[in-house]
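# got a predicted structure here, sequence first:
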Amino acid sequence: MLLDDIADVGRDPRRGGWSRHLGDDAEAALRAWFTEQAGRRGLAVETDANLNLWAWWGDPAAGDAVVTGSHLDSVPGGGAVDGPLGVVAALAAVDELRARGVVPARPLAVVVFAEEEGGRFGVPCLGSRLLTGALDPDQARELRDPDGVTLAEALAHQGHDPARLGPEPARLARIGRFVELHVEQGRALAPRGEALAVGSTIVAHGRWRLSFLGRADHAGTTRLDDRRDPMLPAAATVLAARAAMAHHGDEARATVGRLHAVPGGTNVVASRVDLWLDARGPLPQTLVDDVAAAAYAAAADEGCTVELRAESVSDAVTLDEGLADTLAAVTGAGRLATAAGHDAGVLAAHVPAGMLHVRNPTGVSHAPDEHADDADAAAGVRALADVLEELCR
């Protein structure tokens, strides 16, 4: 399968798994690989103003295009199929359509969205958010990676003009339907004995940064009464996230997966601790409010202050019901809701968008053990080809 071609790109010897982020060597290699693969298929490739890649079969200016694809980047130390499976399946579906002798009656495009995971600059679905106007380009240009490099600086280093970032309504207007195939992120299909499902909804979710400010000092000589250690309220906040998740029911999710201490010395009381809260569920803001209340209280007890800032917030999305009916009729698959964010959820506010999920037998995702069986992936390719053939009539 085409996934084998990129299996070694971005392997992370420190974290395990794969790390592929916007502007790094691995992501650049993947973009070059996609461009080469699209060219082999006679698809015309272009890069839009927001670093998204488009490979066209037919004239894009004709409009009412059918678009499919996903992303090639990953979370730090992530799995091999989250994102790439959708891109590879789209290319393989083009091969399948050609083998069937299908000539699309409207343009067909395979898209690779930039920085879907937000693994470098912190904002998920960066390329699709910029494309649709969901993210202010001035704000985007000032985003910083963990090394302090801004998105504008990173793009300029790649030879891309950061001033071009921003909404592209004319490009959006060309899209008639968007279908994203993606590995299942969870384990709902295996108990049902089903290889595929049609996406129905995406739950509300977001990321918030909490910055705890204290006073740096010597770890050995600073007495307990003299300490203003921001690590303590940060630790209390991690526990508060777990408590809030338990309190708000089975559909609530609250996770702290990233924490950064400044200056970061083993023998230094930190002056600042930043942590990032991922909250999802029917009412994610209520989770955030509960965690924030605990954070403010713990910071006050330690003589510290805390700043809370939303970095990205997405409301619940119902994917296009008419398109979902078509996908279900063509594939015979049932419906599946997801708590994972996707570019399809961003596009859904502007164009009819749908999803196909491919079974993940273990349910592990955003980790090296993420997996889809070859037979299920092949079934996903056939189903996607069937869908594209129907939509391109």
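Happy to help now that I have it.
# going by C-alpha atoms from here, please, whenever you check contacts or count neighbours.
OK.
# quick one: secondary structure of residue 293?
helix (DSSP: H, G, I helix; E, B strand; the rest coil).
# tally of neighbours for it?
Residues lying near residue 293 (other C-alpha atoms under 10 Å) number 13.
# comparison target below:
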Amino acid sequence: MWRELAPIGRDPASGGYRRHAWTGADTDCRAWFRAQAETRGLAYETDRNGNQWAWLGDPAAGDAVVTGSHLDSVPDGGAYDGPLGVVSAFAALDEIRRRGAEFTRPFAVVNFGDEEGARFGLACVGSRLAAGQLTREAAYALTDADGITLPQAMERAGHDPAAIGPDPGRLARIGAYVELHIEQGRALDLSGDRVGLASAIWPHGRWRFDFTGEANHAGTTRIADRRDPMLGYAETVLAARRAAEAAGAVATFGKVAVEPNGVNAIPSLVRGWLDSRAADPETLDAMVAAIETAARERAARDGVDVTVVRESFTPLVEFGHALRDELDRLLGGSVPVLGTGAGHDAGILSGAVPTAMLFVRNPTGISHSPAESAAEDDCVAGVLALADVVEGLACGTR
């Protein structure tokens, strides 16, 4: 499975993946998922929001055990973020069948669409729509860098966007959702464990900072006469680093757009996107407020206007202790429990269904990069742990 999936969407120059939602690479990943489902005799379907499902047993019976993740990527992302969870889900089913266990609850593997938000700027679109955290109207307003709207992109990829929206009936079928994911950090590497359990997902969000100044000639405009928005942006990037260090949190300006974007032109607009995360909402709010204050103070000095828009936000997610404790029991009670600053579909679904997460060791801690990696032995340990969990929950044999 890994060898078949690995070439899809891989950029030969960077070695990273560009599997953006509703593109050709995404279509190829979806075809791979469907082939895996049909090879195993699972009932395949795509829901109203473009999420893919592979069912064993009758979904209408309810109380299903579901596992999976996503197949899309950030720009030049790594191979494991998302796909490891989907590949491991199918592999865990194969392992359970090899053991001869019989399912007493419906079971499904899922691929949630557009988890990374690389194309339309909003993460977890598929699961947000299903959980009612993203309205149809707001989804229709999403556009990519070329001005293509989300519904246009879905339609071009062969999916009817007319029906997108909350899907409470489908979520009501789920009794437990368990997502396996490569750890996006080094906690397991430092502890020497192959597999861990998630305790919580930090609150996090994305803010757009627009610095509006005045375009002018770079060679003829006196320094004293300039209204250069790049200065405010640069100061804000540094302020974000200082605020994050002081708060014990993280803040990153990882995307920027400049107009008119000429080497010999003073910009008229610098637009930067802040990704910020902290262990609790109070710390996050205070940190973002400090960053915004720094932006406005610098902009005032330079005669530049600033607009700050919160484009997305995910509150603190504390995974339910009942399911987490059951997973811990099924795994022998010796699995470390750790928090994470990374968002996931499991976090979005946690308000609607019982959810839990398993992490697989990442020896370098690098993620969202072609350098992301995991040892084969650790991946196999993740599959076996997921198989133990699914067998215990869906077969009642452990």
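Okay, I see it. Everything quoted here is computed from the prediction, not taken from an experiment.
# can you map out the helices along the stretch 251-393 of structure 1?
For the stretch 251-393 of structure 1, the helices defined by DSSP state H, counting those that start in this stretch cover 284-301, 321-331, 343-347, 374-391.
# how much space between the closest residue to residue 213 of structure 1 other than its chain neighbours and residue 113 of structure 1?
Closest residue to residue 213 of structure 1 apart from its sequence neighbours, by C-alpha to C-alpha, 6 or more residues apart in numbering: residue 272 at 4.6 Å. As judged by C-alpha to C-alpha, to the nearest Å, residue 272 of structure 1 and residue 113 of structure 1 stand 34 Å apart.
# now residue 314 of structure 1
17 Å.
# do the same with residue 341 of structure 1
Distance from residue 341 of structure 1 to residue 113 of structure 1, by C-alpha to C-alpha: 13 Å.
# and these two? which has more neighbours close in?
residue 113 (25 against 22).
# show me what contacts the more buried one?
Contacts here follow C-alpha atoms under 8 Å, 6 or more residues apart in numbering; on that basis residue 113 of structure 1 touches 51, 52, 53, 69, 70, 71, 72, 125, 127, 128, 343.
# please say which position in structure 2 it maps to.
By TM-score structural alignment, residue 113 of structure 1 lines up with residue 112 in structure 2.
# coming back round to it: give me whichever of the helices of the stretch 251-393 of structure 1 is most buried.
Stretch with highest mean neighbour count among the helices of the stretch 251-393 of structure 1: helix 343-347 (a mean of 24; mean count of other C-alpha atoms under 10 Å).
# mean deviation, that helix versus structure 2?
Here the mean offset of helix 343-347 of structure 1 against structure 2 after fitting is 0.6 Å, by mean C-alpha distance after the TM-score superposition for structure 1.
# that helix packs against which elements?
Here helix 343-347 of structure 1 touches helix 126-132, strand 175-183, strand 353-358, going by 3 or more C-alpha pairs under 8 Å, 6 or more residues apart in numbering; DSSP states H and E.
# and that helix, which stretch of structure 2?
Under TM-score structural alignment, the match for helix 343-347 of structure 1 is residues 345-349.
# for stretch 259-275 of structure 1, same thing?
Under the criterion TM-score structural alignment, stretch 259-275 of structure 1 matches residues 256-272.
# which positions in that stretch come out as buried?
258, 266, 267, 268, 269, 270, 271, 272 (16 or more other C-alpha atoms under 10 Å).
# run the chain-centre distance for it.
29 Å (C-alpha atoms, centre = their mean, to the nearest Å).
# do stretch 91-107 of structure 1 as well
27 Å.
# now do stretch 275-285 of structure 1
15 Å.
# one more: stretch 385-396 of structure 2?
Worked out by C-alpha atoms, centre = their mean, stretch 385-396 of structure 2 lies 25 Å from the chain centre.
# then stretch 287-300 of structure 2?
28 Å.
# ditto for stretch 140-157 of structure 2
19 Å.
# which residues are contacting that stretch?
Outside stretch 140-157 of structure 2, the residues touching it (C-alpha under 8 Å, 6+ apart) are 22, 23, 24, 27, 119, 120, 121, 139, 160, 161, 162.
# state the distance from the first one to residue 335 of structure 2.
When you say that, I think you mean residue 22 of structure 2. 37 Å.
# which of the two has more neighbours?
Taking other C-alpha under 10 Å, residue 22 of structure 2 and residue 335 do not tie; residue 22 has more neighbours (25 against 16).
# where's that one, which helix or strand?
Using DSSP states H and E, residue 22 of structure 2 sits in no helix or strand.
# strands of the stretch 101-250 of structure 1, start to end?
Ranges of strands within the stretch 101-250 of structure 1 are 108-113, 175-183, 196-202, 205-213, 217-218, based on DSSP state E, counting those that start in this stretch.
# would a markdown table of the ones you listed with distance to residue 252 of structure 1 be doable?
Below are the strands of the stretch 101-250 of structure 1 laid out as a markdown table (distance: least, C-alpha to C-alpha, whole Å):
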| stretch | distance to residue 252 of structure 1 |
| --- | --- |
| strand 108-113 | 28 |
| strand 175-183 | 22 |
| strand 196-202 | 13 |
| strand 205-213 | 10 |
| strand 217-218 | 38 |
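# so which of the ones you listed gets nearest residue 370 of structure 1?
strand 175-183 (8.9 Å; C-alpha to C-alpha).
# of the strands of the stretch 101-250 of structure 1, which is nearest residue 300 of structure 1?
It's strand 205-213; of the strands of the stretch 101-250 of structure 1, that one is closest to residue 300 of structure 1 (C-alpha to C-alpha) at 10.4 Å.
# okay then, goodbye and thanks.
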